[in-house]
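[1] requesting a structural model of the entry that follows:
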Amino acid sequence: MDNLSDKIEKVNLSDSSTDDSEKSSVSDSDSSSEEDAVPSFNIAMWDFNQCDPRKCSGRKLSRLKLIKTLKVKQRFPGLVLTPTGQKCVSPADRVIVSTKGIAVVDCSWAKLDETPIAALKPAHGRLLPFLVAANPINYGKPLQLSCVEAIAATMYITGFKKEAKFYLDKFSWGHSFLELNDELLEIYSNCSDSQSVVLEQTKYIEREQQLQKERQKARDFPSSSDSESD
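    Here you go, the predicted structure:
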């Protein structure tokens, strides 16, 4: 199986334009399948207006009426993806998601210290496990996911795979997120709880680090043909 660096090199981003225009028409069959994939639960975000609105996936979801924008002091009863979370998203969160929904904090990673995230006080704050971004701004970078990637990852891990793909399909680069993270998402979605997700995450990272060391060692070690020519 390809390791992570190989996947990043192989994923085709020729259609990863930041100018993601909304799709204006779909066939009847596409429309029917989309209706089946529309989440039955709420999707929301707190938008702290720190991102470029032309490139913000949360803003696009809002234009498509696929996400509700919350006020800073407005509470959300469902699962909240936030840097202040104490547990990782896991399949054990499925009931919370299905009954109360998902919310994400839309802010700049560079401005976390000046963002009043603590004021949100979510009942079910969660962190995402190790995943790699596919959005054009942070492509290939671990953990720096866009709003739609974070939402889709949560859906996928908690068993709402059709819904995850439905949201990612609104972006020309969305398929790349699933391609880059297919192995990890499947691993996480088959875990039992947050603790097992963290355990699998650690095992995966350690394996990737070992593969990188082996590849580096192979590059540094001279080939037999080189030795013979000296």
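[2] please count neighbours and contacts with C-alpha atoms only from this point.
    Will do.
[3] what ranges do the strands span in the chain?
    43-47, 68-70, 79-81, 87-88, 102-106, 124-127 (DSSP state E).
[4] and the last one, what other elements does it pack with?
    Helices and strands touching strand 124-127, by 3 or more Cα pairs under 8 Å, 6 or more residues apart in numbering; DSSP states H and E, are strand 79-81, strand 87-88.
[5] which of the ones you listed is buried the deepest?
    Highest mean neighbour count among the helices and strands packed on strand 124-127 (mean count of other Cα atoms under 10 Å): strand 79-81, with a mean of 27.
[6] what lies in contact with it?
    With contact meaning Cα atoms under 8 Å, 6 or more residues apart in numbering, strand 79-81 is reached by 93, 96-97, 100-105, 122-128, 150.
[7] turn the helices and strands packed on strand 124-127 into JSON lines, columns for distance to S32.
    Output for the helices and strands packed on strand 124-127, formatted as JSON lines (distance: least, Cα to Cα, whole Å):
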{"stretch": "strand 79-81", "distance to S32": "28"}
{"stretch": "strand 87-88", "distance to S32": "34"}
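[8] just put the strands of the chain in TSV and tack on distance to C56.
    Rendered in TSV, the data for the strands of the chain read as follows (distance: least, Cα to Cα, whole Å):
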stretch	distance to C56
strand 43-47	10
strand 68-70	13
strand 79-81	17
strand 87-88	24
strand 102-106	9
strand 124-127	20
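[9] before we go on, could you also do this sequence so I can check it against the first one:
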Amino acid sequence: MDRTKPSVPVAMWDFDHCDPKRCSGKKLERWHLVRRLRVGQRFRGAVLTPQGKQAISPADAGIVAAHGLCVVDCSWARTDEVPWKKIASPHERLLPYLVASNPVNYGKPYKLNCVEALAAGFYICGRAHDARLLLAKFSWGLHFIELNRELLDLYAQCADSKEVIAVQNTYLNRVTAERATSRAVDSGDEEDCDRHRSRSS
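    Prediction:
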């Protein structure tokens, strides 16, 4: 087996919405790590798309193992330009909450580029080697796993899409609560400082 390439088929529908010099999908295509699909061409594996109705999960591992993983490369601001009916798939999936590590959208939730999306799908479906193989082609790539390791590991332990969404929501609720607590503490510190200044004046 060639361990310099993913162990299953990897593909994308590319609608040329992004800067070709920065597009990770086009770079993967040039390196023969992703196969570009024509509009109307079908893909039998799992497809990462904003049209998905359920999150990708370990329940999709068999589909990915048998037929591979595909991503729809398009701008979320221009989804109305995509001929969705011509690239429909029975295995359309959404990605759960993750944070980008790419230079354009670093630290922004859900703003993943093609290689990050594919890597996330592979990791969640138990194919961490394939995820790292793709990410390693980019200087910032492997940091994506480090940035999202807690969530990726939690998602990879779920049984299905419902559990993935439950884990996502629990995590987001926890983060929201921690931020609220932090703001309250910071506000309290400011009030203490104000009282101190009042006594000193």
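[10] any idea how far the residue positioned nearest the centre of structure 2 is from R199 of structure 2?
    Centroid-nearest residue in structure 2, with Cα atoms, centre = their mean: A117, separated by 3.9 Å. Using Cα to Cα, to the nearest Å, A117 of structure 2 is found at 55 Å from R199 of structure 2.
[11] likewise H32 of structure 2?
    Distance of H32 of structure 2 to R199 of structure 2, computed by Cα to Cα: 70 Å.
[12] what do you get for Y123 of structure 2?
    Distance check for Y123 of structure 2 against R199 of structure 2: by Cα to Cα, it reads 57 Å.
[13] any of the contacts of strand 79-81 of structure 1 buried? List them.
    Among the contacts of strand 79-81 of structure 1, those classed as buried by neighbour count (16 or more other Cα atoms under 10 Å) are 93, 96-97, 100-105, 122, 124-128, 150.
[14] out of those, which one sits closest to R219 of structure 1?
    Of all those, L128 has the smallest distance to R219 of structure 1: 33.6 Å, by Cα to Cα.
[15] so what corresponds to the closest one in structure 2?
    In structure 2, the residue matched to L128 of structure 1 (TM-score structural alignment) is L95.
[16] same check, this time on I102 of structure 1
    Taking TM-score structural alignment, I102 of structure 1 has L69 as its aligned residue in structure 2.
[17] for the aligned residue in structure 2 for C191 of structure 1, what are its contacts?
    Aligned by TM-score structural alignment, C191 of structure 1 pairs with C158 of structure 2. Counting by Cα under 8 Å, 6+ apart, C158 of structure 2 touches S57, P58, V164.
[18] need the contact list for the first one.
    Read it as S57 of structure 2. Counting by Cα under 8 Å, 6+ apart, S57 of structure 2 touches G121, I124, C125, Y155, A156, C158, A159, D160, S161, V164.
[19] ok, R59 of structure 1 next?
    By Cα under 8 Å, 6+ apart, the residues touching R59 of structure 1 are P53.
[20] with I67 of structure 1 as the reference, measure out to it.
    From R59 of structure 1 to I67 of structure 1 the distance is 9 Å (Cα to Cα).
[21] and what of E208 of structure 1?
    Counting by Cα to Cα - E208 of structure 1 and I67 of structure 1 are separated by 35 Å.
[22] compare H32 and R199 of structure 2 (neighbour count), which wins?
    Higher neighbour count among H32 of structure 2 and R199: H32, with 12 against 8, using other Cα atoms under 10 Å.
[23] translate that one into the numbering of structure 1.
    Aligning on TM-score structural alignment places H32 of structure 2 opposite K65 in structure 1.
[24] next, count neighbours for A59 of structure 2.
    Other residues near A59 of structure 2 come to 15 when the count uses other Cα under 10 Å.
[25] what residue in structure 1 is paired with it?
    Match for A59 of structure 2 (TM-score structural alignment): A92.
[26] show me what contacts the spatially closest residue to that match that is not a sequence neighbour?
    Excluding the flanking residues, the one nearest A92 of structure 1 by Cα to Cα, 6 or more residues apart in numbering is D193, at 5.2 Å. Residues near D193 of structure 1 by Cα under 8 Å, 6+ apart: S90, P91, A92.
[27] sorry, back to before: out of the helices and strands packed on strand 124-127 of structure 1, flag the one nearest E163 of structure 1.
    Nearest to E163 of structure 1 among those is strand 79-81; the distance by Cα to Cα comes to 15.9 Å.
[28] that's all I had, so thanks and see you.
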